[in-house]
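> Predicted model and sequence below, questions to follow.
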Amino acid sequence: MSVVHEESARAQVPLTRDRRNWPAVLALVLVVGLTVLVSLQAFQIHTLNRKVATAGDRASALDQRLVELERRAGNTIDTAAVAKKVRPSVFTVVAGRSQGTAFAFGKPGPAGGTYLMTNYHVVADVVDKGGSEVKLERESELYPATIVHKDKERDLAVLLATQVFPKLEILGVDVTPGSPVVVVGAPKGLMDSVTSGVVSAIREFPGESRKIIQFDAPINPGNSGGPVVDKDARVIGVATAKVTNAEGIGFAVAIAEACTAFSLC
């Protein structure tokens, strides 16, 4: 009996020891599990942060792209829309043997008439002969006009018609090179001709006090006196000359010169 009892006791010793180790094993398992869980969560947070950072970078890049697109859109020009708005205010001028272009602008004329701007050299033939009367033509209609102001140095002249014509708006600030422009006039007598380009430079030539706008929109004889307008159909200059032995080099008297000379803007 004692032998059996001793064997039973011996057999129960390991079992008792295993039961006593279970809490430690369980704690170890829990620690390992928590460690894995924390590591997994840390990895997920890191991945999420990277995604957020990437999304932020993409959003920033999209914002920059949007700003650039808005800048480009603001610097584009709808030539057809501008021409449609400008043409009713532009006339062919017949002055003796000369022909050019004029456009309505400025303050109301006396007795409800309209002032029109052109180049002095367009009306020079009439002035040299002591006259002051010219003809304005638009859509086969002729209107009489009188030369009321002239500035030979600036190559500008103002006409006055008794009719009321729609007037063009004047741009009151300087333009910058690269700005889009539209020119409307009657080159070689071809009324309502439209060309477009950009401002190439702002120049002040030696010996001249006037400010000149250089642009690359094509012009020809007959365009003289026509309006050079910006993307909003506002006059920035008066087309006056081109370089004959080169392409895309035209010049306009800055409209500010006309405003200074005649105080009609």
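Perfect, thanks for sending it.
> going forward, measure contacts and count neighbours with C-alpha atoms only.
OK.
> so where do the helices sit in this structure?
For the chain, applying DSSP state H gives helices covering 2-74, 79-86, 120-128, 255-262.
> Out of the ones you listed, indicate the one that is most buried.
Ranked by mean neighbour count under mean count of other C-alpha atoms under 10 Å, the helices of the chain are led by helix 120-128, which reaches a mean of 20.
> what's next to that helix, contact-wise?
Helix 120-128 has contacts (C-alpha atoms under 8 Å, 6 or more residues apart in numbering) with 93, 95-100, 132-134, 150-152, 155-157, 224-225.
> and these, which of them are in strands?
Under the assignment DSSP state E, the contacts of helix 120-128 contribute Val93, Ala95, Ser98, Gln99, Gly100, Glu133, Val134, Lys150, Asp151, Leu156, Ala157 to strands.
> Now for the residue nearest to Ala104 when sequence neighbours are not counted: which residues touch it?
Among residues not flanking Ala104 along the chain, Leu116 sits closest, at 4.2 Å (C-alpha to C-alpha, 6 or more residues apart in numbering). Counting by C-alpha under 8 Å, 6+ apart, Leu116 touches Ala102, Phe103, Ala104, Phe105, Gly106, Val158, Leu159, Leu160, Ala161.
> Let's have these in TSV, adding distance to Asn220.
Listed next are those as TSV, based on distance: C-alpha to C-alpha, whole Å:
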residue	distance to Asn220
Ala102	15
Phe103	17
Ala104	21
Phe105	23
Gly106	26
Val158	21
Leu159	22
Leu160	25
Ala161	26
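> quick one: which of those residues sit in strands?
Using DSSP E, the members of these that fall in strands are Ala102, Phe103, Ala104, Phe105, Gly106, Val158, Leu159, Leu160, Ala161.
> In JSON lines, list those residues along with distance to Glu247 and neighbour count.
Formatted as JSON lines, the ones in strands among the contacts of Leu116 follow (distance: C-alpha to C-alpha, whole Å; neighbours: other C-alpha atoms under 10 Å):
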{"residue": "Ala102", "distance to Glu247": "24", "neighbour count": "31"}
{"residue": "Phe103", "distance to Glu247": "25", "neighbour count": "31"}
{"residue": "Ala104", "distance to Glu247": "29", "neighbour count": "26"}
{"residue": "Phe105", "distance to Glu247": "30", "neighbour count": "23"}
{"residue": "Gly106", "distance to Glu247": "32", "neighbour count": "18"}
{"residue": "Val158", "distance to Glu247": "30", "neighbour count": "25"}
{"residue": "Leu159", "distance to Glu247": "31", "neighbour count": "26"}
{"residue": "Leu160", "distance to Glu247": "34", "neighbour count": "22"}
{"residue": "Ala161", "distance to Glu247": "35", "neighbour count": "23"}
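> next, the one to line up against it:
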Amino acid sequence: MAATSLSLQIDARWRAATTPPDRPCGMEDIETASSSVVIVRGKEADGSGFWVTPSIVMTNNHVVDHNPDLKVGKDFPATVLATDSVRDIALLSVPNVYPEPVPLRGIEEMPRLADDLYVIGHPIGRNLTVSKGIVSALTNDDYDDRQYIQTDAAISSGSSGGPVVDRCGRVVGMATQTLRGAENVGYAIAWSQLSSHMDRMLKVVEGSSPEERELTYPSDQTEVVAKYYSTLGAGELAEAYDFYSASRKARLPYESWAQGLGKTVFIRLVSVTPGDKSNSVKVHFYSTEEVNAETWEWRTGEFEGTWTLTREGGLWKMNESNIKDITKPTTSP
């Protein structure tokens, strides 16, 4: 499939439509925005999403990751176009939808504290709901440039990937997570971040190889490494091993590699960034493994280093690694 057929160009009219209507904003605008929100169904889980062009839906990466047989709405098959695992963004290609979807408008300006917000989505895979709240805080990630909007509006399971809009129906963010153990504490990725990274992701797709498009394989080297770790953390060892080059597989047979992993149960990526060389990627992550199942003993280590990738069959494959354990020793009380 040619890249041009994926309708990658962002609609200029949607780009320009960032100003509120001439009349006062109200519930009519929220209702209009709701019509551009969809349910994203998969074999393993459901989530929410919204149209950013007439043929592209934005949602969370964790909604589509390891979740085959994706559909938007009831009947429209969806293909993963591009993902950003670290920032939890995914773009889905959904062609030939009729009537043509209306993309949501976004606003680059960050909301202010105590501004009204509306979370629109499909909690637990059910009917569309709208939850009202306010901006409780504006926060930054501890490790990089990620910006989040904290809100007390309800963000339930299944609402992930849905838009967070202002009273004019403009997207200010995308619902991504809630804080476990706390009531009315939810987070949204700021639209200014979503917009800039969407542009970058689409440009990468435009330059992808036929093999990458056919296999929906990441065409960005950093995303190849990120997908490797998310796949490894999901326990899908055979799929993770397939990110290795033929040369690395020859040096490290699957059985030896799998046995050497121990009982890793969770991997949290902190950052995945381009390395100093054109085919290298820097990574920083935490890995938790089971020490004793009977006593529920776990151990978490911190790691960072570099991967070198090689081009193989039109795909980027992970070839050499230099990963170091930088875990700080625990001190006795």
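Happy to help now that I have it. The structure presented is a predicted model; accordingly, all values stated were derived computationally and were not measured.
> Check which residues of the longest strand anywhere in the second structure are buried.
Secondary structure of the second structure per DSSP E: the longest strand is strand 297-312. In terms of neighbour count (16 or more other C-alpha atoms under 10 Å), strand 297-312 of the second structure has its buried residues at Thr300, Glu302, Phe303, Glu304, Gly305, Thr306, Trp307, Thr308, Leu309, Thr310.
> ok, so of those residues, who is nearest Glu289 of the second structure?
Each of these was checked against Glu289 of the second structure using C-alpha to C-alpha; the closest is Thr300, at 6.5 Å.
> Nearest spatial neighbour of the closest one, chain-adjacent residues omitted?
Excluding the flanking residues, the one nearest Thr300 of the second structure by C-alpha to C-alpha, 6+ apart is Thr288, at 4.2 Å.
> now Gln177 of the second structure
In space, Gln177 of the second structure is closest to Tyr187, 5.5 Å off (C-alpha to C-alpha, 6+ apart).
> what's the spacing between the residue nearest the centre of the second structure and Ser256 of the second structure?
Closest residue to the average C-alpha location of the second structure: Asp88 at 2.2 Å, with C-alpha atoms, centre = their mean. To Ser256 of the second structure, Asp88 of the second structure is 32 Å away according to C-alpha to C-alpha, to the nearest Å.
> and what of Leu92 of the second structure?
Distance of Leu92 of the second structure to Ser256 of the second structure, computed by C-alpha to C-alpha: 36 Å.
> repeat for Ser160 of the second structure
Between Ser160 of the second structure and Ser256 of the second structure the computed distance is 38 Å (C-alpha to C-alpha).
> Neighbour count for these two, which is higher?
Neighbour totals were compared for Ser160 of the second structure and Ser256, and Ser160 leads with 31 against 9 (other C-alpha atoms under 10 Å).
> That one against Gly186, yeah?
No. When contacts are counted by C-alpha atoms under 8 Å, Ser160 of the second structure is not listed as touching Gly186 (10.3 Å).
> Now for the two: what residues contact both?
Counting by C-alpha under 8 Å, 6+ apart, the residues touching both Ser160 of the second structure and Gly186 are Ala175, Thr176, Gln177.
> Counting neighbours, which of these comes out on top?
Neighbour tally across these (other C-alpha under 10 Å): the maximum, 31 neighbours, falls on Ala175.
> residue in the first structure matching that residue?
Aligning on TM-score structural alignment places Ala175 of the second structure opposite Ala239 in the first structure.
> Would you confirm that its match contacts Phe251?
Yes. Assessed by C-alpha under 8 Å, Ala239 of the first structure is found in contact with Phe251 at 6.1 Å.
> Would you enumerate the residues in contact with the residue nearest to the centre of the second structure?
So Asp88 of the second structure contacts Asn60, Asn61, His62, Thr176 (C-alpha under 8 Å, 6+ apart).
> Return the closest of the residues you listed with respect to Ser136 of the second structure.
Nearest to Ser136 of the second structure, judged by C-alpha to C-alpha, of the contacts of Asp88 of the second structure is Thr176 at 15.5 Å.
> distance of that closest one from Pro103 of the second structure?
20 Å.
> quick one: contacts for Val102 of the second structure?
Contact analysis of Val102 of the second structure by C-alpha under 8 Å, 6+ apart lists Ser36, Trp51, Thr53, Pro54.
> overlap between the residues you listed and the first structure?
Checked against the first structure using both residues aligned by TM-score structural alignment, their matches' C-alpha atoms under 8 Å, the contacts of Val102 of the second structure keep these contacts: Ser36, Trp51.
> Take the contacts of Val102 of the second structure and write them to JSON lines, including distance to Val204 of the second structure.
Formatted as JSON lines, those follow (distance: C-alpha to C-alpha, whole Å):
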{"residue": "Ser36", "distance to Val204 of the second structure": "26"}
{"residue": "Trp51", "distance to Val204 of the second structure": "20"}
{"residue": "Thr53", "distance to Val204 of the second structure": "17"}
{"residue": "Pro54", "distance to Val204 of the second structure": "20"}
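> I figured Ser55 of the second structure hits Pro95, correct?
Yes. Assessed by C-alpha under 8 Å, Ser55 of the second structure is found in contact with Pro95 at 5.1 Å.
> higher neighbour count, the two?
Between Ser55 of the second structure and Pro95, counting by other C-alpha under 10 Å, Ser55 is the more crowded of the two (20 against 17).
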